[in-house]
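S.K.: need a structure here:
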Amino acid sequence: MIAEMAHLDVVVPPEIVDNETSGETTVEEGNSVTLTCKARGYPMPVVSWRREDNLKIVLRDQGNKKVTVTEGDQLRLTRVKRSDMGPYLCIAKNGIPPSVSKRIMLRVNFAPVLEVPVHMIGSPLGKEVTVRCKVESSPRAVATWRKEPGEQMIISSHKYNVTEYKEGFYVTQMSLTIRNFTLEDAITYRCVASNSLGATASSVQVYEIQPQKTRTSTKNDGDDSRLGNQIPLAASDHDKNDLDDFYNELDDPINNYLDPYHPGGILDNDRDREPLLKDPDIPKSPTGSKTFPYLNGGGGEGAVGIGSRWWWWAWVVVVVFWSVVLPGRVAF
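M.R.: As a prediction, this is how the structure comes out:
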């Protein structure tokens, strides 16, 4: 007789045991919670956890470690915060398709918290004005707008428009629009929110804005605006202007005193020459001669008038000394 032995393995895809797996779970903020997920199959499935919104899972008992995926039949969350709220996926795999998963919703309850972006807002009369309020709470809070004093609740009407927009699992955006704003509407409005864990409120002051008077522009205002619009000169431009002024000042005494009748000078015509000759300190010279104001002391006439200035005579003495006396002494 010839015989052979064979071993048969029957593989079973993973399956989550519902009666041993957590369902929707609620925990108060600050407490700890454990989510459980049991699976069976052959080979034995491996269970992993991840958030459905792909956010990080914070393992605060492991030094606030943040992970995308963690393995194990249980997921323990300590010191739970509202940011931990959301759906978690329990996924079971054993290499035999298909893999299976279960969605477990975690809710974190806390008292309402209000956030008002602007506590004072103004508006001109006759316009629309909108005030806003952000409410965070779990379970969802009952949020209303009220008028002070008297705490009269405001509902939507031809005068008011109340809107509510839910954002995320625990955030609600509240807004109140006041139509045809009047002086009677310039009061304080309160955003009030309450749930089973508490209540809170925050205020918004609405006031009137006076319209600005139209300013009539004047000639002076226009001149000022033109001056204000001028582009200031750069430092290099200022330096260039200073140099131009310096050379212009040098040209004036050269043209006016050294040779007032030099062609191209500023006194190049009879009209410009006349005021200079009328100066009582500058005597007229005979025809064909020139008078030099720098050299004329007031008493001479002719080609060059020599005045009585002491410095001029001093220069004459120096010239005579150098040209006559000194050569004679050296020759001797």
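
S.K.: Every contact and neighbour count from this point should use C-alpha atoms.
M.R.: Noted.

S.K.: where do the strands sit along the stretch 1-150 of the chain?
M.R.: 12-16, 25-28, 33-36, 39-42, 46-51, 57-59, 65-67, 70-71, 74-77, 86-93, 100-115, 120-123, 129-138, 142-147 (DSSP state E, counting those that start in this stretch).

S.K.: Now the second one, please; I'll put the structures next to each other:
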Amino acid sequence: MLIWAVLVIINGLAAATSPPQGGQSLLMPQNITEGTPVSLPCRLSGRINWFRGAKQIIGDPRRQMDRHGNLHFSYVDVSDTAVYKCSRASNSKVKLVNPVHLNVIKAAGKVKDAMPKLQYSSGTTHVTLGQDVTQQCIFSGRPVPVVTWYHDDNQITETARVKLSFTSVTIKNMSEEDTGTYRCIGKNTVTSNSHVVNLTLPVQPNAELSTTPAEQNDDTTAGKICIF
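M.R.: Here you go, the predicted model:
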């Protein structure tokens, strides 16, 4: 029997409480006002997909999934009211977890535009020469921010090796020249906001040891709904 976790809002964040007794199944709606940015966590690993009801979500500029499988809304509309679940396919079976019932409430007045704010970044990534690597920045904001990327202050454009998506840049066959500082800028009609991520090579055996973790990221969505 599937037991839904009950979630309650505490200081703007959803926290899981103990499941109900007696084998009951409950899924409490999370009441969120339209125009609010929301991040939904997924506690699975591997190749993740998200479902809205029974329909798989296809990424668009307003709804983006980070590389840990968490789903981010730049802002929510009333039409986003639904039950959301993340999934991982394994041995021809699909495992659905983390059901969340979003109930988006219409705002009392006109929904105001909002400046871009960072929801997620891939942070500092250690890379190996020749591998493919993706760096990602997801911004909240209304209208949805457009993300542009810079490497050492030069704007990145698509090439045979470099691919751009709504929120990420993917570099194929990494070379030493590709390492360094990358800056993502989220911009909408209100203003712009920027964030810095880094691609670095691993420390050589005869070099000074580094205490930098293998991956640093600004993802704070693990285990909770984040309402920004």
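
S.K.: so what number do they get for TM-score?
M.R.: The TM-score (TM-score structural alignment, normalised by the length of structure 2) is 0.43; 115 aligned residues with a C-alpha RMSD of 3.3 Å.

S.K.: closest to residue 243 of structure 1 out of the strands of the stretch 1-150 of structure 1?
M.R.: strand 120-123 (57.7 Å; C-alpha to C-alpha).

S.K.: what packs against the closest one?
M.R.: With contacts taken as 3 or more C-alpha pairs under 8 Å, 6 or more residues apart in numbering; DSSP states H and E, strand 120-123 of structure 1 sits against strand 129-138, strand 198-208.

S.K.: Buried deepest among those strands, which one?
M.R.: Sort those by mean neighbour count, taking mean count of other C-alpha atoms under 10 Å, and strand 129-138 sits at the top with a mean of 22.

S.K.: now that one and strand 198-208, what's the angle there?
M.R.: Counting by axes from the mean of the first three to the mean of the last three C-alpha atoms, to 10 degrees, strand 129-138 of structure 1 lies at 170 degrees to strand 198-208.

S.K.: Between strand 100-115 and strand 129-138 of structure 1, find me the angle.
M.R.: Using the same axes, to 10 degrees: strand 129-138 of structure 1 against strand 100-115 is 130 degrees.

S.K.: Could you point out the longest strand of structure 2?
M.R.: strand 93-105 (DSSP state E).

S.K.: Now do the buried residues in that one.
M.R.: 96-105 (16 or more other C-alpha atoms under 10 Å).

S.K.: close enough to count as contact, residue 102 of structure 2 and residue 73?
M.R.: No. Using C-alpha atoms under 8 Å, residue 102 of structure 2 makes no contact with residue 73, being 11.7 Å away.

S.K.: How about residue 147 of structure 2, nearest residue that isn't a chain neighbour?
M.R.: Excluding its sequence neighbours, the residue lying closest to residue 147 of structure 2 (C-alpha to C-alpha, 6 or more residues apart in numbering) is residue 186, at 4.5 Å.

S.K.: now residue 153 of structure 1
M.R.: residue 146 (4.3 Å).

S.K.: Can you name the element that comes right after the longest strand of structure 2?
M.R.: Sequence-wise, the next helix or strand downstream of strand 93-105 of structure 2 (DSSP states H and E) is strand 114-121.

S.K.: That following strand - contacts with which helices or strands?
M.R.: Using 3+ C-alpha pairs under 8 Å, 6+ apart: strand 114-121 of structure 2 touches strand 133-142, strand 180-187, strand 192-200.

S.K.: cutoff 7 Å now
M.R.: On a contact count with 3 or more C-alpha pairs under 7 Å, 6 or more residues apart in numbering; DSSP states H and E, strand 114-121 of structure 2 meets strand 133-142, strand 192-200.

S.K.: out of those strands, nearest to residue 151 of structure 2?
M.R.: Taking these one by one with C-alpha to C-alpha, strand 192-200 is closest: 9.5 Å.

S.K.: quick check: angle from the closest one to strand 133-142?
M.R.: Using the same axes, to 10 degrees: strand 192-200 of structure 2 against strand 133-142 is 170 degrees.

S.K.: relative orientation of strand 192-200 of structure 2 and strand 114-121 in degrees?
M.R.: Going by the same axes, to 10 degrees, strand 192-200 of structure 2 makes 20 degrees with strand 114-121.
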